[in-house]
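*Asks:* Fold the following.
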Amino acid sequence: MNHGLPGLEEIRQAAELVYETMPPTPQYKWPLLSARAGAEVWVKHENHSPVGAFKIRGGLVYMDWLKRSHPEVTTVVTATRGNHGQSIALAATRSGIRPVIVVPRGNSIEKNRAMRELGAELIEEGDDFQAALEHATKLEQENGWHWVPSYHPLLVTGVATAALEFLSAVPELDNLYVPIGMGSGISGMIAVRDALGLKTRIVGVISKHAPAFALSLAAGSVVEHPAATRIADGVACRKPTDTAIEVVRAGADRILQVDDDEVEAAMRFYFSDTHNLAEGAGAVGLAGLLQDRPRGGSRVGTVLGGGNVDSDVFAKVLHRAEGAAESGISALAAG
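*Replies:* Got it, this is the predicted structure:
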């Protein structure tokens, strides 16, 4: 496929591997969300995975390949804000491999605890994800450990299994809104859309406060830019990869940017309309879907990519006074 994207048979084989650890996650049409959006809204619930996020699929596929292809590897190292790290910790530990995970200082307390319980040796270093990543690559070079990147064809193949479930179950979506952090999720969705020959338009959604991906697309090359989102840390990308940029440029319809107020509103909407917990990055797609109304069509979808939000953070989101952004989204949704 274009830009090294996996084909249908490769994704189906990956799904069989993933299903040894977890069942397919559901996709539901939610009536209250549909009423809010003025369209039929389908949600893919990757928050229902064993680590509460879609990343587990990529970790399982990557570690299976690593164990078979490089049995000499005893330690892997990677950087994360939480969900990628949980995925690698679970998959590596199950494969008998030691996982060392680097997170930035001030990272989610509950995600850190979850990674440790899944077997990770956690190191806190740097002020943001990119700084943590640079420290992790330094550890790789100093110790001879195996580096697990945040974007890799095997990770894309793994997370594409969620896209295959979603688009097989609901193949006639007009628009599908997919959050973008480093890009594996949207790359998997593009791969499946193309492999199935569907007409669905895939719209990427990023945080307005972490614009590096959009700036890179506009420039035609990697552009580094600070990420300063207060709520959507899972998409706080400061420096995307060139491969992900090319995949999105070729396969996505367009990119939307949502601000933190819109994301927090979407988190509340998920809770009130579906009684599902969404972390900030997990709600970015819904925020984009609602911002885009009524342009998106009559049958639309999004991915609730993760529900791993700290309790105190979510409590503040729930109790935060409704601001102008939420009122604006509601007005658009009713229009």
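*Asks:* contacts and neighbour counts: CA atoms only from here.
*Replies:* Fine.
*Asks:* Tell me where this protein has helices.
*Replies:* Counting by DSSP state H, the chain has helices at residues 8-18, 31-37, 56-69, 83-94, 109-117, 129-143, 153-169, 184-196, 212-219, 242-251, 260-274, 280-291, 311-319, 324-334.
*Asks:* need those in a markdown table with mean neighbour count and distance to residue 75, can you?
*Replies:* Output for these, formatted as a markdown table (neighbours: other Cα atoms under 10 Å; distance: least, Cα to Cα, whole Å):
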| stretch | mean neighbour count | distance to residue 75 |
| --- | --- | --- |
| helix 8-18 | 18 | 22 |
| helix 31-37 | 19 | 44 |
| helix 56-69 | 22 | 11 |
| helix 83-94 | 26 | 9 |
| helix 109-117 | 18 | 15 |
| helix 129-143 | 19 | 9 |
| helix 153-169 | 25 | 18 |
| helix 184-196 | 25 | 23 |
| helix 212-219 | 20 | 31 |
| helix 242-251 | 19 | 26 |
| helix 260-274 | 22 | 36 |
| helix 280-291 | 30 | 29 |
| helix 311-319 | 13 | 32 |
| helix 324-334 | 17 | 45 |
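*Asks:* Tell me which of the ones you listed lies nearest to residue 46.
*Replies:* Taking Cα to Cα as the criterion, helix 153-169 is the member of the helices of the chain that comes nearest to residue 46, at 7.7 Å.
*Asks:* Before we compare anything, build this one as well:
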Amino acid sequence: MSTTERVVSDMMISLADVEAARERLRGAIYCSPCAYSQMLSALTGQQVYLKLENLQMTGSFKERGALNRIALLTPEQAGRGVVAASAGNHAQGVAYHATKRGIRALIVMPLATPLVKVTATRGFGAEVVLHGANYDEAYEEARRICAAQEMTFIHPFDDPAVMAGQGTIGLELLEQVPGLEAVVVPVGGGGLIGGVACAIKESNPSIRVVGVQTSRLPSMAVAVEQHQPVTIPPGTTIADGIAVRRAGEVTLPVVERYVDEIVTVDEDEIASAILTLLEREKTLAEGAGAAGLAALIQKKTSLDGLRTAVVIGGGNIDVTLLSRIIERGLVQDGRMIRLRIHLLDKPGALAELTKLIAQHRANIVDTLYNRAYYGVNLGDTTIDITLETRGPEQVQELLAALDDGGYVYSRVI
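*Replies:* Here you go, the predicted structure:
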């Protein structure tokens, strides 16, 4: 065995590691419910169970891995404290469980981190250092502080102990869903899916494990294809919890061994899944948390009719972003539409238009009436109208009525 092969072998986790992690976490981590969803099962054509990790104390599965790593600190390491780099869920998990055990926690967050996340991390007892324009720069600063102060760095995913902690979700799924046939897991750096897949496959190899990434940052899919971590170009996504540019060195071999399939979903599909969870399950998920369900709804996986557990990884979402996501989801589902309609500039023209809209039971949300722009002729005007509808069928009925009424219009996208 070469040196490289020996290092990889030493970093691989086992079922025993996950079971040991479960004992360390017992009594300190909430065993989140995994409820059957009749409505989502009907929508997807599968038997869907939702593993609600958004109900954890810090709103995310991340605290499982953080706590397992903290529990393995020696007394000397605990006395010097821990450091992490994160803009969200990992920061809060480390802060909460370190502080609860009287361990100093220092979190480096990018300068652009939303105030609500900074406040939440400080609220859990951590010292927060704002540094750098992005995660990479925050990570480098965290490593510098770690070395200078001889503290212990807790990586968000690329650590066997962190991976084993996340894997406890897999053990719970096996107990909560009798006859489990498939598990769908959001993927960023690979810590969550690596741990869950190890626990699942080592217990029952016939259960399929499917990973889901955002199409804007498919770092693990690229790494699996090229059999090595690859740094991909930066991108923005509403699934910021899985917005990882490079898969982990430790997690990749585990993913390659145990994961059956990795698929991607786009921004509109994620937004629609968030909206579906809110409306049909009364469950709030962040973008990364809803990615797995998005893959099922959009038929992106090879699963068909299987008894499937979907990990809802977290629910920490900024309310202003949530507002935009809801609106985007409504547009994606055909329940909100914006039309630019040309009218004669005469008394009663707008009243005739609104009467037609009312007859087809569409609700006007917003209007912008304009004579000077859009290149309209003198004597004409243009109005932008945003409408709420029941769905695509009602939209088609309304558009047909506009055609019959002789209106010139276009959809604003």
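*Asks:* Can you find the partner of residue 168 of the first structure in the second structure?
*Replies:* The pairwise alignment with the second structure assigns residue 168 of the first structure to residue 175, based on TM-score structural alignment.
*Asks:* now residue 300 of the first structure
*Replies:* So, by TM-score structural alignment, residue 300 of the first structure is matched to residue 308.
*Asks:* Pull the contacting residues for that match.
*Replies:* For residue 308 of the second structure, the contacting residues are 46-49, 180-184, taking Cα atoms under 8 Å, 6 or more residues apart in numbering as the criterion.
*Asks:* Ok, residue 265 of the first structure next?
*Replies:* When contacts are counted by Cα under 8 Å, 6+ apart, residue 265 of the first structure is found next to 287, 322, 325-326.
*Asks:* repeat that for 10 Å
*Replies:* Residues counted as contacts of residue 265 of the first structure (Cα atoms under 10 Å, 6 or more residues apart in numbering) are 271, 280, 283-284, 286-287, 317-318, 320, 322-323, 325-327, 329-330.
*Asks:* For residue 382 of the second structure, see how far away the aligned partner of it in the second structure is.
*Replies:* Taking TM-score structural alignment as the alignment basis, one finds that residue 265 of the first structure is matched in the second structure by residue 272. The span separating residue 272 of the second structure from residue 382 of the second structure equals 31 Å under the rule Cα to Cα, to the nearest Å.
*Asks:* do the same with residue 30 of the second structure
*Replies:* Noted for residue 30 of the second structure: a distance of 56 Å to residue 382 of the second structure, by Cα to Cα.
*Asks:* who's more crowded, those two?
*Replies:* When residue 30 of the second structure and residue 382 are compared on other Cα atoms under 10 Å, the one with more neighbours turns out to be residue 382, at 23 against 14.
*Asks:* quick one: secondary structure of the more buried one?
*Replies:* When states are read from DSSP: H, G, I helix; E, B strand; the rest coil, the local structure at residue 382 of the second structure comes out as strand.
*Asks:* Pretty sure it sits against residue 353.
*Replies:* No. Look at residue 382 of the second structure against residue 353 with Cα atoms under 10 Å: they stay out of range, at 11.8 Å.
*Asks:* Now for those two: what residues contact both?
*Replies:* Joint contacts of residue 382 of the second structure and residue 353 (Cα under 10 Å, 6+ apart) are 341, 343.
*Asks:* center of the second structure - which residue?
*Replies:* When the second structure is reduced to its mean C-alpha position, the closest residue under Cα atoms, centre = their mean turns out to be residue 288, at 0.5 Å.
*Asks:* what does that residue align to in the first structure?
*Replies:* Counting by TM-score structural alignment, the partner of residue 288 of the second structure is residue 281.
*Asks:* Excluding chain neighbours, what is closest to that match?
*Replies:* Nearest non-adjacent residue to residue 281 of the first structure, counting by Cα to Cα, 6 or more residues apart in numbering: residue 232, 4.5 Å away.
*Asks:* Map that neighbour onto the second structure.
*Replies:* With the correspondence set by TM-score structural alignment, residue 232 of the first structure lines up against residue 239 in the second structure.
*Asks:* contacting residues around its match?
*Replies:* Residues in contact with residue 239 of the second structure, defined by Cα under 10 Å, 6+ apart, are 186, 188, 213-214, 216-217, 266-267, 270-271, 286-291, 317.
*Asks:* Next: residue 124 of the second structure.
*Replies:* Under the criterion of Cα under 10 Å, 6+ apart, the neighbours of residue 124 of the second structure are 58, 91-100, 105.
*Asks:* Format those as TSV; extra columns: distance to residue 206 of the second structure.
*Replies:* Formatted as TSV, those follow (distance: Cα to Cα, whole Å):
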residue	distance to residue 206 of the second structure
58	33
91	35
92	35
93	32
94	34
95	37
96	37
97	35
98	37
99	40
100	39
105	41
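*Asks:* which one of the residues you listed is nearest residue 167 of the second structure?
*Replies:* Closest approach to residue 167 of the second structure among the contacts of residue 124 of the second structure (Cα to Cα): residue 93, at 15.6 Å.
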